[in-house]
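In: Sequence isn't available, so here's the structure alone:
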């Protein structure tokens, strides 16, 4: 029986809080990238994911993901329904209380659902999103988390425990999973009105950078916290996370400089996230030099991959496919090439003399999660669309999803520049004054409708 460690417990609790912070960070990251008339809806979709998944995780999600396997490494049972039996001091998960592990893993479930929202920005009914989040978490995330994260001496999940694929903190379970789901939903909902015809620029790039910074900060809990102990493995994951993210940021803006002539703030933020995504599965199996390579590869590939939506004609609003699906695949597969036995996982990849064995395992795991998530998500989306409708009307989309779905706007442009007019004026306005009013209203148009912003 392991003994409780106060240090391990404190670190995992802190890590859980860091991972929770990632979802509001994601909301700001996504919120800055949409147009001004859709920012509140994007924040609401992310915050709704926190509420929905938190409840489901305690009721049955944790049990399905982490209780004793009921057959073939595919799913846990309902023995821990409502966390019964996990509340006593004697209930430990390694050297931490079971409830601490429950809380930590619950934050992973939350952000995985939230990530999908970026693919369908500006056009999904909020009620449909709420229903989708609950059903998707149940049918997709909880089973896949069991495949990848549940270990039971060879009797756990089929990907992590039985196959032996390496996914330290969620390259397959979180990023490939969410990326494939985002692609499926983007196909179900179709393109935004005016896509590729009207400018759909980020309305607030400082907000994007703030969100990216919060994601970077919280990701140390995501990766280093996955050591589930305050130990050397957590330290390696921490360092690898930092250098991979830095390398990806630099690689992305270098691609922009070569391709477009200018590095952009949006590119820097996106590159950082791409590096975080790619190092997530690999941070226990590569050296710090290997982590830099992971970051460079992810930065270049994801910078190029965001253009795939234009080539193939699917409207992935905020590049969930280009960053999370492609970044997750890159991070998972590169383990098979540059994993080093010098790293804590103790596995050599192809370039270190380990042969093709680990690469084959990584490929099987990645493709299995991709196909399962895409197919099931597509079916869930189609059913919801048929039953209650998944997309708002074209008129509501044109006027703005914030007003249509939430009866709110993020910014009150009527207060910009003009001040209030006296209420004692009773005479009819002249033609000249009407022209001045029209000019004032035009000058206070949202930033996403002006030139100079970065197109998405």
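Out: Okay, I see it. Just so it is clear, the model here is predicted, and its values are computed rather than measured.

In: From here on, just use CA atoms for contacts and neighbour counts.
Out: OK.

In: tell me the contacts of the closest residue to residue 389 other than its chain neighbours?
Out: Excluding the flanking residues, the one nearest residue 389 by C-alpha to C-alpha, 6 or more residues apart in numbering is residue 128, at 7.1 Å. Residue 128 makes contact with 384, 385, 388, 389, 390, according to C-alpha atoms under 8 Å, 6 or more residues apart in numbering.

In: Any figure for the gap between residue 128 and residue 143?
Out: Separation of residue 128 from residue 143 (C-alpha to C-alpha, to the nearest Å): 22 Å.

In: ok, which stretches of the stretch 51-200 of the chain are strands?
Out: Taking DSSP state E, counting those that start in this stretch to define them, one finds strands in the stretch 51-200 of the chain at 92-93, 96-97.

In: how near is residue 57 to residue 304?
Out: Taking C-alpha to C-alpha as the measure, residue 57 falls 36 Å from residue 304.

In: Neighbour count for the two, which is higher?
Out: residue 57 (26 against 16; other C-alpha atoms under 10 Å).

In: The closest residue to the more buried one other than its chain neighbours: how many residues sit nearby?
Out: Nearest residue to residue 57 in three dimensions, chain neighbours excluded: residue 106, at 6.2 Å (C-alpha to C-alpha, 6+ apart). The tally of other residues near residue 106 (other C-alpha under 10 Å) stands at 23.

In: Tell me who's in contact with residue 106.
Out: Shown in contact with residue 106 (C-alpha under 8 Å, 6+ apart): 53, 54, 57, 62.

In: next one: residue 24
Out: 43, 46, 47, 211.

In: before we move on, what about residue 149?
Out: 65, 66, 157, 160, 161.

In: Count the neighbours of the residue lying closest to residue 391 once chain neighbours are set aside for me.
Out: Excluding the flanking residues, the one nearest residue 391 by C-alpha to C-alpha, 6+ apart is residue 124, at 4.5 Å. Neighbourhood size, residue 124 [other C-alpha under 10 Å]: 24.

In: A further structure is provided below for comparison with the first:
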């Protein structure tokens, strides 16, 4: 294996086993990276369908431009911050792998795969994490403000968190981050550093930018559910690479993760629809799509640590809890436009804490959760990771949004928001219906 979990004084420790490059593992990782990249266009459709028609193009553009801004920032310095040699367990040496140049020559490896392939795979993670954040501020953020935030958030929030959570000792550099190496919390593919971080950061953004005009009084229903369902399907498809690729090997562990990535969203969708039917009297397509995403979010950290039964239980919990949580924005008056907090923050918390409850010692992590005789040892570690990551992301995102609001501006004018952010920010519209003429009588 490229990396494995071992027991160190009764704790889960991730350590790298250096082997020669394996072509099968490399092919699987490169395929997984492509699947993860596809998730961002999928997210663009998912988010685009959920907003009103006058903001669909802007919503899609926020995801697409994140591929460019986050991709370039990741190559220049982001990867080094995340996987460079650790400075106090807090951040990697930002110059160690700058521009990825040192990964091209001499055939450096991460376990059984080329280091450059690993960097590309992780870069696609950074891109989708940044794009996710846009869901909290739909229909009211300036495009220039979003582009600036996407770069700053990657470098000052995501990359340090990726170092804490993903950079195990020996992975790309001799020393890594503190959550994985000292706290010994488990996070397969980003339940904390992506889901919790985006949810907490999205909450901060929604507070700083304020509510959309008419929030709570004017209808703000999704304008195109076919786009939403298409986006959800693409997200689910890409998520197999997102989770299974994080094994870094094409073997039994990757197969377990793949199956869990299938089962958890299935269970979550059923739970969401059940709650929705009992509460509102209807099971909706938006509920089906959102339930599947909630299950995918929850299995992201836990997919390699639980059995298929555990994955379904986590999915059921996430589907029911997230279905309830999305309604709280109206109670609290916080305009989390596309339910980033209700789905990603809540789902990420459930999946991360679920490891402490349902971790099966027969998996590659070799960790036992509370219900498998392991007591609360792993549970408290998972809880600390959630609290620290959430607090850091909320605080830093609030600071960045506040600074950008007071300098270049983060919110469009009331006139632009009312008439349509697509025209104001891009001088385009998502749907050009000017050539459509009404049918004449008698024709």
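Out: All right, it came through fine. Computed from a predicted structure; not experimentally measured.

In: on that earlier part again, which of the strands of the stretch 51-200 of structure 1 is buried the deepest?
Out: Most buried of these by mean neighbour count (mean count of other C-alpha atoms under 10 Å) is strand 96-97; its value is a mean of 24.

In: residues in structure 2 aligned with it?
Out: Under TM-score structural alignment, strand 96-97 of structure 1 corresponds to residues 113-114 of structure 2.

In: once aligned to structure 1, how far is the matching stretch on average?
Out: Compared with structure 1 after fitting, stretch 113-114 of structure 2 deviates on average by 0.7 Å (mean C-alpha distance after the TM-score superposition for structure 1).

In: In the stretch 251-400 of structure 1, what residue spans correspond to helices?
Out: For the stretch 251-400 of structure 1, the helices defined by DSSP state H, counting those that start in this stretch occupy 265-282, 288-305, 308-312, 320, 326-338, 357-387, 394-399.

In: ok, residue 87 of structure 1 - how many residues close by?
Out: Residue 87 of structure 1: 12 neighbours (other C-alpha under 10 Å).

In: should've said residue 262 of structure 1
Out: Neighbour tally, residue 262 of structure 1, other C-alpha under 10 Å: 13.

In: Check residue 353 of structure 1 too.
Out: The tally of other residues near residue 353 of structure 1 (other C-alpha under 10 Å) stands at 12.

In: tell me which of the contacts of residue 106 of structure 1 is nearest to residue 112 of structure 1?
Out: residue 53 (9.8 Å; C-alpha to C-alpha).

In: ok, that closest one - contacts?
Out: Per C-alpha under 8 Å, 6+ apart, neighbours of residue 53 of structure 1: 106, 109, 110, 133, 134, 137.

In: Just send the residues you listed back as JSON lines, with distance to residue 19 of structure 1 too.
Out: Below are the contacts of residue 53 of structure 1 laid out as JSON lines (distance: C-alpha to C-alpha, whole Å):
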{"residue": "106", "distance to residue 19 of structure 1": "9"}
{"residue": "109", "distance to residue 19 of structure 1": "10"}
{"residue": "110", "distance to residue 19 of structure 1": "9"}
{"residue": "133", "distance to residue 19 of structure 1": "19"}
{"residue": "134", "distance to residue 19 of structure 1": "20"}
{"residue": "137", "distance to residue 19 of structure 1": "17"}
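
In: To which residue of structure 2 is residue 175 of structure 1 aligned?
Out: Using TM-score structural alignment, the equivalent of residue 175 of structure 1 in structure 2 is residue 195.

In: List the contacts of its match.
Out: With C-alpha under 8 Å, 6+ apart, residue 195 of structure 2 has these contacts: 129, 297, 344, 345, 347, 348.

In: between those residues, which is nearest residue 435 of structure 2?
Out: Among the contacts of residue 195 of structure 2, residue 129 lies closest to residue 435 of structure 2 (C-alpha to C-alpha), at 38.4 Å.

In: follow-up on the earlier one: any chance of the contacts of residue 195 of structure 2 in CSV, plus neighbour count and distance to residue 330 of structure 2?
Out: Output for those, formatted as CSV (neighbours: other C-alpha atoms under 10 Å; distance: C-alpha to C-alpha, whole Å):
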residue, neighbour count, distance to residue 330 of structure 2
129, 24, 25
297, 33, 23
344, 30, 17
345, 30, 17
347, 33, 19
348, 34, 21
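
In: In a markdown table: the strands of the stretch 51-200 of structure 1, plus distance to residue 195 of structure 1.
Out: Below are the strands of the stretch 51-200 of structure 1 laid out as a markdown table (distance: least, C-alpha to C-alpha, whole Å):
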| stretch | distance to residue 195 of structure 1 |
| --- | --- |
| strand 92-93 | 49 |
| strand 96-97 | 50 |
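
In: Quick one, which of the ones you listed gets closest to residue 215 of structure 1.
Out: In terms of C-alpha to C-alpha, the element of these nearest to residue 215 of structure 1 is strand 96-97, at 25.3 Å.

In: ok, residues contacting the closest one?
Out: Strand 96-97 of structure 1 is contacted from outside by 4, 5, 6, 8, 9, 89, 90, 91, using C-alpha under 8 Å, 6+ apart.

In: now, which of those residues sits nearest residue 74 of structure 1?
Out: Closest to residue 74 of structure 1 out of those is residue 91 (24.4 Å), distances taken as C-alpha to C-alpha.

In: residue range for stretch 123-133 of structure 1 in structure 2?
Out: The aligned range for stretch 123-133 of structure 1 is 140-150, by TM-score structural alignment.

In: buried residues in the matching stretch?
Out: Using 16 or more other C-alpha atoms under 10 Å as the test for burial, stretch 140-150 of structure 2 gives 140, 141, 142, 143, 145, 146, 147, 148, 149, 150.

In: The third one and residue 61 of structure 2, how far apart?
Out: As for residue 142 of structure 2, its distance to residue 61 of structure 2 is 12 Å (criterion: C-alpha to C-alpha).

In: Residue 116 of structure 2 touches residue 103, doesn't it?
Out: Yes: Residue 116 of structure 2 is in contact with residue 103 according to C-alpha atoms under 8 Å; the separation is 5.5 Å.
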